[in-house]
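Below are the sequence and a predicted model for it; my questions follow.
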Amino acid sequence: MMLGWLPVVTMIALVLNGFRLRGQLAWLPVLDDEQDGPHGRFRFVAAQGAELPERTRAAAEDWAQRQGLSVLDLVPRRLGVARALDLARAGLGKDFLATRLASAGGAGHALLVDADVAEREQLGEAAPDTVTTAGLTTRLKRLACTATDFAVAPGLGVIQETPAQRAERLRAERGLFRAVLPPLVCYAALVTCVVAQPILGLGALALFCLQPYLVFAGSPVRPADLHRHAALRLLRDPANWARTLAALWRTRVRGDRVAELRAAYAAELAQGTERFFEPRRADCPWCGGTALKPHVRCVDLVLNKPGRFTLERCADCGHVFQNPRLNLAGLDFYYRDCYDGEGARTAETAFSAGPAVYRRRAEMLVPFTTPRTWLDVGGGHGHFANLAREVWPETAFDGLDLGAGIEEAARRGWVDRGYRGQFPELVAELAGRYDVISMFHYLEHTREPFEELDAAAKVLSAGGFLLIEVPNPGSRYGRLLRTYWMPWFPPQHQHMMPRENLVRALTERGFTVVAQDRGRADQSMDLTMAVGLGLNRLARNPDQPWRPRPATWWRRVLFRAVLTAGVPLLVLAWVTDKLAHQVIKRGNGGNAYRLLAQRS
């Protein structure tokens, strides 16, 4: 019975997706090529083989100046169907300009770039290939997050993309797995439709072929191969994907880098992981109590690095902490390739996914003050500061972090100034400079939380505010999901403090808690992340350089197969989380809490 409805569902999905893709392209402005000549204020980056006439340069400069743009990606009007559809799927949309954390690959032909942005990106003089040019749009958007846009350039010639270039571009933009999975699902659905209901199945095939006409009807992008592509789509699409995957198999660029990392990790792991731990302590680091017992025994479910970890709970004050805790060498080992290196792309995606959360954090100050200077401690790459400017456009936002990400945040302009180092060690330099300090999911990572709070009290000006958000160790999900509750995040989270403990510690340091968000701070992701962590543990990415053996083709296939099979579970968990959040946000049992405290 289900298969009987599949052709109808498939046809509806094809139509809806066609309208969605059409909306991603239909808003694009078209440059007026009737201009006198270039103004010379901007620099142009044209890919190898791109034809960029002077009249197109002039039109682009005129449009950029009138719209106040620093970066403009130029899209050829006659761009081919396959490449244009990739562009529509890559994050393009009418809100791209105004969305600070939006990310989209470019058309890969030519860009107009403001001199300041070009200097910060250190653009060379040589013409890049089309893959590099497409990726440049993503990078430049971060440097000009509210001044980067797209426009159709009628005079710009089309560059033909090879299968190898397409594979490399898709891998850089979305990861090839995410790029390939939707068409594979579509092909599987179409084949099943024909087998289950031949007549309706043929209708679904016909609609699949005609879908490009729906996407490009009235569009400013008018592919030269539209009719040919539609007529041959049943053969052409699968063949193109096959060539793309074959090219990927032949060009294993990443393999050499992973091999080097694998050798380095193997040398470290040969010495064992026990050396990464300090001796177990017998008392609670928060209250000094000795009534300790194991709370959660766990492993690294995020990166799957080897090692076993124990979180203990103090029966006297409820504080949960890592015991034995990692030493400095251990912290270096387990943090490495999580937020940078091999994990940089995943971290960037994760931190860009929560703009609503960033705004809610910033808005917590609205009833109390108008910040002049704000220091975000543990600021990472500056995602919060970037979004918070929408709430507080006149505020100077600085950031502090131990990693190199904070220097990248300063280069992007997401923070006005970035400080790299340990917060307590920079107190003398920063004392009295700030009227707001924020610590979002930072305190649980620190070795000595009391020292961090002491530093905040010294750096804040009189009457200043300290805004803290941390996981809630009292969450019911934490008890239910145990090892698979994401906020335990071993081995990075070293301290998990109950809300009452943190309030008391702030009061002892001269702070008054003026506002609290408990249920409203919940991030509605407990079940989704638990399923994701379980799949990640089961699949074990074979390309991770700390895996004991080099990856083989069948291990890669197994890894992708497990993740694909888990998609329905992830969808079900996500829906359940969203429904549960409607109840949780009205109570006090969320997976996190926020405190706003004022220094006397």
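Okay, I see it.

For the rest of this, base every contact and every neighbour count on C-alpha atoms.
Will do.

Number of residues surrounding the closest residue to Leu176 other than its chain neighbours?
Leaving aside its chain neighbours, Leu176 sits nearest to Leu170 (5.7 Å; criterion: C-alpha to C-alpha, 6 or more residues apart in numbering). By other C-alpha atoms under 10 Å, 21 other residues sit near Leu170.

Could you check which helix or strand contains Leu170?
For Leu170, the element it lies in under DSSP states H and E is helix 163-173.

Check which helices and strands that helix sits against.
The helices and strands touching helix 163-173, judged by 3 or more C-alpha pairs under 8 Å, 6 or more residues apart in numbering; DSSP states H and E, are helix 130-143, helix 176-196, helix 226-250.

Reformat the ones you listed as TSV; add distance to Asp73 and mean neighbour count.
Listed next are those as TSV, based on distance: least, C-alpha to C-alpha, whole Å; neighbours: other C-alpha atoms under 10 Å:
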stretch	distance to Asp73	mean neighbour count
helix 130-143	7	22
helix 176-196	22	16
helix 226-250	22	15
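
quick one, which of those is nearest to Leu460?
Each of the helices and strands packed on helix 163-173 has some distance to Leu460 by C-alpha to C-alpha; the shortest is helix 130-143, at 29.4 Å.

same for that closest one, what does it pack against?
Looks like helix 130-143 contacts strand 71-76, strand 110-114, helix 115-121, helix 163-173, helix 405-412 (3+ C-alpha pairs under 8 Å, 6+ apart).

this is the comparison structure:
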Amino acid sequence: MSTRAEIRTHAAPSCRLCGVPGASLHVDMDDRLYGVEGRWSLLRCPECGLVWLDPSPDAADMGRLYEAYHTHDRPVHPSFVQRVIRRGIPAAVLGYGDSAGAVERATGRLLAAIGPLRETARRSVMALSANRRGRLLDVGCGAGLFLSVMRDLGWEVSGTETDAAAAALARRHVPGAVVHTGLLEDVGLPDAGYDAVTLSHVIEHVPDPESTLRSCARLLRSGGRVVLATPNACGLGVSRFGRSWRGWEVPRHIHVFDPDTLARQVEKSGLTICSVETVTSAAFYLYLDGIRIERSTPGGPSAAGRPVGRFDQLWAVGFWLKEYEAVRRGRPVGEEVLLVAERTSQTGGAHSA
């Protein structure tokens, strides 16, 4: 064990999925977004392609990586356009007609014809259709935005969050929702108690993805679904930004998956995969963050939230549309991997392991 700028670390030289020593991908990286001190490197498995952080922060110091994190931001009241994307389009394409107003439903039917907006709406509800409504657990719920969206769509929502400040915001933002503070494995949730468990930009942060996914499987009723969204290590943004790609996010992202490695990780955890795809709805924002990181300097002001120009925003829209078209043509280059898995009657290994 060593100390890097007061963050304790340990070596992680080999692939978690297949045990092969990693090959160097990027070295001497720093945290341009939130200013956590230290220098960090990424390895890629030459066999399966999994990317991971080496050295990796010790579990005891993980909380220190999030002291200035964006989940501390108070959620803002959604605009009409956001409400249409979160309620109107899902009403049109995913069966949530009873959860949207007449104007939202009518506007949603029109906008659902626009592919990128339809995809964004589907991603906003983690690909969960209305006919699956029941009890939902959002792991790593942050300040509670997703809990609020899904409660408004008729789900009975609760969440877990390791960051006490973010959990407090979620409780205020979603009155009545139960938000547990702590690790998923430690908060004492009931077996087979949920119809859906969601992890949006969470699995890349956890030191032991298999343990987390097995816990998710244990919490699901038979036929219940786990849905994961995570940065795609083979996305178009990686080609555009290289080491400045937002999805690397050292040192908070411990593992960075692509569709194949995420599917392999989920299968190791005993769940049955229903679908795996890449989506582009985050491309606009991740492009702008890539620009911010590119323009930042080592040891300089935090790049998170730094203003960008109108031309940057126009380029970001163009990048999003280019990526959407590539995905539509069958290339798995969306900024995020979206995977849906199910607990079947044979998923006993995930329960008992």
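Yes, it's here. This is a predicted model, so every value here is computed, not measured.

Quantitatively, what TM-score do the chains reach?
Comparison of the two superposed chains (TM-score structural alignment, normalised by the length of the second structure) gives a TM-score of 0.75, and 301 aligned residues with a C-alpha RMSD of 3.1 Å.

Of the helices and strands packed on helix 163-173 of the first structure, which is nearest Ala462 of the first structure?
Closest to Ala462 of the first structure of these is helix 130-143 (C-alpha to C-alpha; 34.3 Å).

equivalent range in the second structure for the helix or strand following the closest one?
Heading C-terminal from helix 130-143 of the first structure, the first helix or strand you meet, by DSSP H and E, is strand 148-153. Counting by TM-score structural alignment, strand 148-153 of the first structure pairs with no residue of the second structure.

got the angle between strand 148-153 of the first structure and helix 130-143?
Interaxial angle, strand 148-153 of the first structure versus helix 130-143 (axes from the mean of the first three to the mean of the last three C-alpha atoms, to 10 degrees): 140 degrees.

hey, where'd the strands end up in the second structure?
Taking DSSP state E, the strands of the second structure run over residues 2-4, 7-10, 23-29, 40-44, 51-54, 56-57, 135-139, 156-161, 178-181, 194-200, 220-231, 255-256, 272-279, 336-342.

can you list contacts of the first one?
This points to strand 2-4 of the second structure. Residues outside strand 2-4 of the second structure that contact it (C-alpha atoms under 8 Å, 6 or more residues apart in numbering) are 8-10, 37-39.

For burial, what's the neighbour tally of the residue lying closest to Arg83 of the second structure once chain neighbours are set aside?
Counting by C-alpha to C-alpha, 6+ apart, Arg83 of the second structure lies nearest to Glu104, which is 7.4 Å off, once chain neighbours are set aside. By the measure other C-alpha under 10 Å, the count of residues near Glu104 of the second structure is 23.

Aligned counterpart of Val113 of the first structure in the second structure, please.
Taking TM-score structural alignment as the criterion, Val113 of the first structure has no aligned counterpart in the second structure.

any idea how far Val113 of the first structure is from Leu6 of the first structure?
Taking C-alpha to C-alpha, to the nearest Å as the measure, Val113 of the first structure falls 48 Å from Leu6 of the first structure.

between the two, which one's more packed in?
Val113 (26 against 21).

That one reaches Arg43, doesn't it?
Yes: the criterion here is C-alpha atoms under 8 Å, and Val113 of the first structure meets it with Arg43 at 5.2 Å.

So which residue is smack in the middle of the first structure?
Nearest residue to the geometric centre of the first structure (C-alpha atoms, centre = their mean): Thr349, 1.0 Å.

for that one, what are its contacts?
Taking C-alpha under 8 Å, 6+ apart, one finds nothing in contact with Thr349 of the first structure.

Same question for Pro332 of the second structure.
234-235, 259, 277-278, 326.

taking the residues you listed as a set, which two sit the farthest apart in space?
By the measure C-alpha to C-alpha, Pro259 and Ala326 form the most distant pair in these, at 15.5 Å.

So which of the two has more stuff around it?
In this view Pro259 of the second structure and Ala326 are compared by other C-alpha under 10 Å, and Pro259 has more residues nearby, 22 against 16.

Leaving out sequence neighbours, find the closest residue to the more buried one.
Val337 (5.9 Å).

Show me what that neighbour aligns to in the first structure.
Val337 of the second structure maps onto Tyr593 in the first structure, by TM-score structural alignment.

Which residues are in contact with Arg133 of the second structure?
154-156, 195.

And for Gly63 of the second structure?
Under the criterion of C-alpha under 8 Å, 6+ apart, the neighbours of Gly63 of the second structure are Asp163.

any idea how far the aligned residue in the first structure for Arg151 of the second structure is from Arg359 of the first structure?
Under the alignment by TM-score structural alignment, Arg151 of the second structure pairs with Arg389 in the first structure. Using C-alpha to C-alpha, one gets 9 Å for the distance from Arg389 of the first structure to Arg359 of the first structure.

Quick one: classify the residue of the first structure positioned farthest from its centre as helix, strand or coil.
Most distant from the centre of the first structure: Ile199, at 43.0 Å, with distances by C-alpha atoms, centre = their mean. When classified by DSSP: H, G, I helix; E, B strand; the rest coil, Ile199 of the first structure comes out as helix.
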